Structure formats: C-alpha cells, structure tokens
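**Student:** Prediction below, plus the sequence it came from.
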Amino acid sequence: TPSAPTLTHAPQYIGFSDIDDLGKHQWRTFVLKDEQHNLLIWVGERDDVRSDLVNRIVRHTVLPNLIGSLLLMAAIWLAIGWGLKPLANLAAILRGRHPGSLEPLQLAPLPSELEPMQAALNRLLGQIQDVLSRERRFIADAAHEMRTPLAVLRVHAQNVLEAHNEAQRRESLNYLIVGVDRTTRLVNQLLTIARLEPNAGLPNTTRT
C-alpha cells in the first residue's frame, strides 16, 4: 500500500516484531507464514498511529467510564449517607441522654424501614422503666412490712437485757427467738414475691 514502510530488509521472524522505517517511523509488525503456498503474510502498524488509536480509545471509552464510575460512587455515598442519617440522629440522641432518662424516643421524620426499630427500642425502654418502678415499689413495701417486726424484736431484746431473774430472761429469749423466726418467714415471703410475675404486688402479710 502507499503507506507501507520503506524497508531495508523484511522481518526475519514469524510473529510479532518491531522494525524501523529508515529512521522515519517505528512499526509493530506481525508475520504469518503460509506453508501451503510458500507465502509470508506481513501486516504492520505504525507506532504513532497505534498511540493515536490508544489515546482515542482512552478519551472516548476509558475516561467517560472512569468519570461515570466516580459520579456513581459519589451518588451512592450520598444516598447511603442520606439513608443512614436517621440512625446517626438516633445515635446522637442516645449519646446525649441522661443515664436515668427512659422517655420514649420520638424521631421524625423517620423512614418506614426504621419505625420497627424505634418501636422496639421504646418497648425496651418501657420494660426497663416498669422493672425499675417495681423494684422501687417492692423496696418501699418491704421496708414498711419489716418496720413492725424489727420493732418487736428490739422490744424482746431490750426485755432480755432488763430481765430481773433467769426465768424472765429465758422467757424474753424465747419471745425473741419466735420473733426472729417470724421475721425470717416474712423475709422469705418477700423474696418469693420478688420472684413472682412482674405485675404481682405485695399481699397482706401477717405482722408479728
């Protein structure tokens, strides 16, 4: 062809090789030998043409794909950030809460996908609040129930100290032992009540 290189010698190797066009251009060639017809088929392409083709491919294919990929990644990052913003807000609210605060969470607007999580957290907070309320109520009731038995034990102990003879002392000790046994039963009742169902309250216990 008219654009074929002016060569001082043909390529000597079958396959790919690099040749010089009398110092004008570098060529990348490929030689295939046809044994049946005893022919050498030689094709080549100038390096500058190849470089221009590669540059065009990069400009029209690689660069647009690269820019498109970067834009897509940025869009995905923004979408994920927007979608996770309610979770970040929830984390900030929880971090800023007082340790004793058990008020329900109110996040608005909230995506429908996160509403079950908020409801579950509010149920958990409500359960914790119920447990703490029951514990406070139990402690108050237990203190009220124990006040009279402890006062009676104190009276019996005081009688032991003030006994005038051995008979009075033994009698006061017997009352003291009986009072201790009754108080022990009352404590056991209170402990049993503490293990009952959450909504169970303290029954009317017999005071000593």
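**Tutor:** Structure's in. What do you need?
**Student:** From now on I want contacts and neighbour counts done on CA atoms only, so please keep to that.
**Tutor:** Will do.
**Student:** Pull the number of nearby residues for Glu145.
**Tutor:** 20 (other Cα atoms under 10 Å).
**Student:** need the contact list for it.
**Tutor:** For Glu145, the contact set (Cα atoms under 8 Å, 6 or more residues apart in numbering) comprises 205, 207.
**Student:** again, but for the one 5 residues further on
**Tutor:** Residues counted as contacts of Leu150 (Cα under 8 Å, 6+ apart) are Thr183.
**Student:** Follow the chain on from the helix or strand where it lies and name the next helix or strand.
**Tutor:** Secondary structure from DSSP states H and E places Leu150 in helix 115-162. Using DSSP H and E, the helix or strand that directly follows helix 115-162 along the chain is helix 166-194.
**Student:** Check which residues of that next one are buried.
**Tutor:** 169, 172-173, 175-176, 179-180, 182-183, 186, 190, 193-194 (16 or more other Cα atoms under 10 Å).
**Student:** Which one of those is nearest to Met117?
**Tutor:** Lowest distance from Met117 to the buried residues of helix 166-194 (Cα to Cα) belongs to Ala194, with 30.8 Å.
**Student:** The residue nearest to that closest one when sequence neighbours are not counted: neighbouring residues, count only.
**Tutor:** Spatial nearest neighbour of Ala194, excluding adjacent residues (Cα to Cα, 6 or more residues apart in numbering): Phe138 at 7.5 Å. Burial of Phe138 is recorded as 18 neighbouring residues (other Cα under 10 Å).
**Student:** is it true that Phe138 touches Thr192?
**Tutor:** No - using Cα atoms under 8 Å, Phe138 makes no contact with Thr192, being 11.7 Å away.
**Student:** Got another one to weigh against that:
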Amino acid sequence: MTSLRIRLFLLVAAATAIVWALAAAWTVLSARADVERVLDRRLQEAAMMVASLGYDTQQTSDAAQSGAASVALPSYDRQLSCQIWSVGGQLLGASQGAPGAAMSDGEAGFSERMIAGNAWRVYTHVSPENGLRVMVGDTIAMRSRLITDLMRGLIVPATIGLLALALLLWIGIGQGLSPIRRIAAEIGDRSPEDQSPLVVDRVPDELSPLTREIDELFARIALLRDGERRFLASAAHEMQTPLAGLKTHAEIALRTEDENARRKSLERIRQSVDRTTRLVRQLLDLAKERSARVPATEASASLGDAFDEVIEELEHLVAERNASVQISQAARDFVAPLPRNSLVIALRNLIENALLHGPANSEVRVDSDGTGFCVRDAGPGLSDSASRAMLEPFTRDPGSKAPGSGLGLSIVSSALAPAMRLHFERIASGYRVCVLPAETQAPSEEVAIDASEFA
C-alpha cells in the first residue's frame, strides 16, 4: 500500500470502528438490562394494582362453584396477561388473551414458564389479607421483539453516522495532506538551476523538518554545483596552459633552423606533455575517487604491495630527481583499511609530491607505527594554513616553484575518506605527511627509525 491517504484513512477508520463496536456492545448489553428491569417493574406494578382493586373472594368463589363464568378483568394493556387465583386454586378472573393454565406455580415473585409452547415471564403477587394470587406476565418473545426494535433504533442511526464520519475522515485527511501536495508542486515547478529555499504557505509544524531538510539539501546541491563549476573552470585553465605551450614550442621547432633552439623547444614540448599527462591522470584519479568508493569496512590493502606498484610507476621521476625511496618493514607489513586502488592513488601522490617538492639527491621514507603510515622528505614542507588550503583542488603552495596542478593532496584526501585522514607535521629532518585513522590523535613527536629497517 503506497497511498498515504488510504493508509491514514484505514488506520483512523479501523480505530473508530473498534471504539464504535465496543461502545455499541456496551450499549446493547446495558439497554437490554435496563429494558428487562423496566418490564419486570411494570409486571410488578400491574400485579399490585390489580390486587388493590379489592375483589370479594366469597362472591367470586360462589360464582365459580355455581358454574358462572370467571370475572373478566379490564384489558388495560394488551401486552400483559393477568390471572387471579384463590387460595383453593380456583381461577377467579383473567384478562382477555390470558392463557387458560396457571401462569406460575403460585410462589410469590418472578418466574419463567412454558405455556402452550410460549415462554412467559410472570410476576406473582400474594395478597396477605385474603390469600389471592395475582399473576401478571408477558411473553419472552414480546420482550425480545421490544429489545430488538430498541436496538435497531439505536444501531441504524449510529451506522449511518459512522458512514458519514468515514466520508468526512476521507475528505479531512485529503485536506490535511494538501501541504504535501503543495510542496511537491513547488519542487516539480522548479527548473534544474533553481536551488533557492522552498516557498510554501501555511506549512504545518509536522512538515517543517521536511521542508527544512529539503532547503538544506538544495543549499548543499548549490554548493556542490558551484564547486563543480569552479573545478571545471580551473581544469580548463590548467589544461589550456600546457596545451598552449605545446603549440608555441611546436611552431618554434618547425620554423627554426637553429639546432639548439629546436632541441630546447622539443625539451619544452616533452615537459608540457609530462605536465599534461600528470594533470590528466590526476583528474581521472579524482573523478574516480569521487564517483565510486568501496566502504572502508569492506576493503583492506597491503601498504607493501601498493608501494611496489607506485615505485614502478614513478621510476622515471625517481631517476630524474636522483632520489631514493625506502620503506620500513613495519610499513611494508601494514594493512590499510582502504581499497587497493585508493591506497595506490594516495601513496603515489604523496611520494610524487615528496619527490617534486623535496630537494634533489635526497631520500624519501615511508614508515608506520602500526596505526597508519607516514611519508617523510627533506623538503621545507607547508605552513599550517597552506596545508589546509591545499586539500581543495587546484590550490598550490605560493612559496613553491615546483611544477604541479594543485590536485595531489585533494586526491589523497578524497581517496582516504572516510576511513583515514591526513596529518601534516614539520620535523627535525624535514617534513612528513601522515595517514592516520579518522578517529586517531595525531602523533606529537617524531619516532626514531633505525635505518636498518628500511629496504
């Protein structure tokens, strides 16, 4: 069931029907008891009224012995039957329609008896003065019919009222859900470029959290799209610079007849190609990490295996910088809670940054304390403000002269999230960037590493 209106209607209607059924059952039982009590009281009052008429016992007895007909009592209520019996068991009088047999066994009080196939409810009054027994009764069928008519008079209007209430509930729930339809219409009428807050009149308090979350979602989407626009503009600018250099130096190489100038132009072309290749690779890495990420709880990778793969890829850069890259045994044994591809991307960018921004003929080290790993170099490193700023794409260190697009650290941060994070630290021998679990405190001091641990 997907309709909220139908679901609410059925819930409210079911609750109302249950309450109504319980109330109806209580009304029927209570009314039945009240009717039975009223009818019994009527029998009792009728019997006492007949007894108070003061019939002459001797006269009626003589009339009965002489063969005269019994005294006919006035029919004051056609629903009741009355008999008057003497102490000797003679029928002294009866109402019209009363049965011929005695209606009770003569004991005072209420009793029920089958007479000619009909069940009777009878009250017997015994007069203390003359011993007359006045029996007044009505049939159980008449009582049941009276109670049934009374219940019908109560239940039929209540049922009609219940149906009318169901109709009103259906209309009322529809009106109550109208703010949701207005919100849906407001969202549906928007253009894809419109991320402004919703404008919906008379929003109930219960829907205010929904509209607030939608507005916050629009705000986040607006920030994301703005970031994408800046990213694309920066990427286009970064791509345009080496491509323009390529074209310029290619034209120089084609037109010049000076061998030295041609060689320099070709060298510049090679550098531009390397820069463009690195930029394209970084853009692809960043797009890959932002578009698809395996949850950290479902992935792990060996840092040693990732290191071997990265060193093979960066072999030309290591040779060009005349540097050495070493890894300790603890780092080689470390297993990161990251997908292998994400670990390779993060480690490659960290080592590449260390090689490019550190001095030539220096050493880059990768070590671990068992909770994370660090990449050390002998370079000057970054200031605290610069390290935070460079987590954004296309942000460079203003004090660095090394080539780059400003994507490296943002790629690393994206590849590590959400399981791990970056920590930057200036140390005595240079600078190190550590990759730590997201909830782990940053190391407070440099840990001494035995050179024999590195291979």
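**Tutor:** On my side now, so go ahead. Fair warning: this is a prediction, and the values are worked out from it, not measured in the lab.
**Student:** mean offset of the helix holding Leu150 of the first structure relative to the second structure (after superposition)
**Tutor:** Mean deviation of helix 115-162 of the first structure relative to the second structure after superposition (mean Cα distance after the TM-score superposition for the first structure): 1.3 Å.
**Student:** Now do Ile193 of the first structure against Ala143 of the first structure, distance only.
**Tutor:** From Ile193 of the first structure across to Ala143 of the first structure, the span is 14 Å (Cα to Cα, to the nearest Å).
**Student:** Please read the previous query as pertaining to Ser3 of the first structure.
**Tutor:** In terms of Cα to Cα, Ser3 of the first structure sits 109 Å off from Ala143 of the first structure.
**Student:** of the two, who's got more company?
**Tutor:** Ala143 (11 against 7).
**Student:** Need the counterpart of that one in the second structure.
**Tutor:** Aligned by TM-score structural alignment, Ala143 of the first structure pairs with Ala236 of the second structure.
**Student:** Kindly report the same for Leu202 of the first structure.
**Tutor:** So Leu202 of the first structure corresponds to Phe394, using TM-score structural alignment.
**Student:** same check, this time on Pro99 of the first structure
**Tutor:** Using TM-score structural alignment, the partner of Pro99 of the first structure in the second structure is Pro192.
**Student:** my read is that match is in a strand, agree?
**Tutor:** No - under DSSP: H, G, I helix; E, B strand; the rest coil, Pro192 of the second structure sits outside any strand and is assigned coil.
**Student:** show me what contacts it?
**Tutor:** Contacts of Pro192 of the second structure by Cα under 8 Å, 6+ apart: none found.
**Student:** Please tell me how far it sits from Ala185 of the second structure.
**Tutor:** Taking Cα to Cα, one finds Pro192 of the second structure at 14 Å from Ala185 of the second structure.
**Student:** And the match of Leu202 of the first structure, how far from Asp226 of the second structure?
**Tutor:** Remark: distance between Phe394 of the second structure and Asp226 of the second structure (Cα to Cα) = 15 Å.
**Student:** So for those two, which residue has more residues nearby?
**Tutor:** Remark: of Phe394 of the second structure and Asp226, Phe394 carries more neighbours, 19 against 12, as counted by other Cα under 10 Å.
**Student:** before we move on, what SS does the more buried one have?
**Tutor:** coil.
**Student:** so it sits right up against Ser234, yeah?
**Tutor:** Yes - at 6.7 Å, Phe394 of the second structure and Ser234 qualify as touching, with contact defined as Cα under 8 Å.
**Student:** Identify the residues contacting the closest residue to Leu102 of the first structure other than its chain neighbours.
**Tutor:** In space, and not counting its chain neighbours, Leu102 of the first structure is closest to Leu125: 5.6 Å by Cα to Cα, 6+ apart. Neighbour list for Leu125 of the first structure: 102-104 [criterion: Cα under 8 Å, 6+ apart].
**Student:** Quick one: map Leu125 of the first structure onto the second structure.
**Tutor:** Under the alignment (TM-score structural alignment), Leu125 of the first structure pairs with Phe218 in the second structure.
**Student:** now that match: how far from Glu193 of the second structure?
**Tutor:** Distance from Phe218 of the second structure to Glu193 of the second structure, by Cα to Cα: 10 Å.
**Student:** got it, and Phe424 of the second structure?
**Tutor:** Counting by Cα to Cα, the gap from Phe424 of the second structure to Glu193 of the second structure is 39 Å.
**Student:** Looking at the two, which has the bigger crowd around it?
**Tutor:** Taking neighbours as other Cα under 10 Å, Phe424 of the second structure and Glu193 compare with Phe424 leading, 18 against 8.
**Student:** That one is in contact with Gly430, isn't it?
**Tutor:** No - Phe424 of the second structure is beyond contact range of Gly430, at 11.5 Å (criterion: Cα under 8 Å).
**Student:** Asn132 of the first structure - how many residues pack around it?
**Tutor:** Actually, residue 132 of the first structure is Leu. It isn't Asn. 12.
**Student:** just Ala75 of the first structure next, same as before
**Tutor:** Residues contacting Ala75 of the first structure under the criterion other Cα under 10 Å number 12.
**Student:** Could you find the counterpart of it in the second structure?
**Tutor:** The equivalent of Ala75 of the first structure in the second structure is Leu168 (alignment by TM-score structural alignment).
**Student:** Since that was my last question, I'll sign off now.
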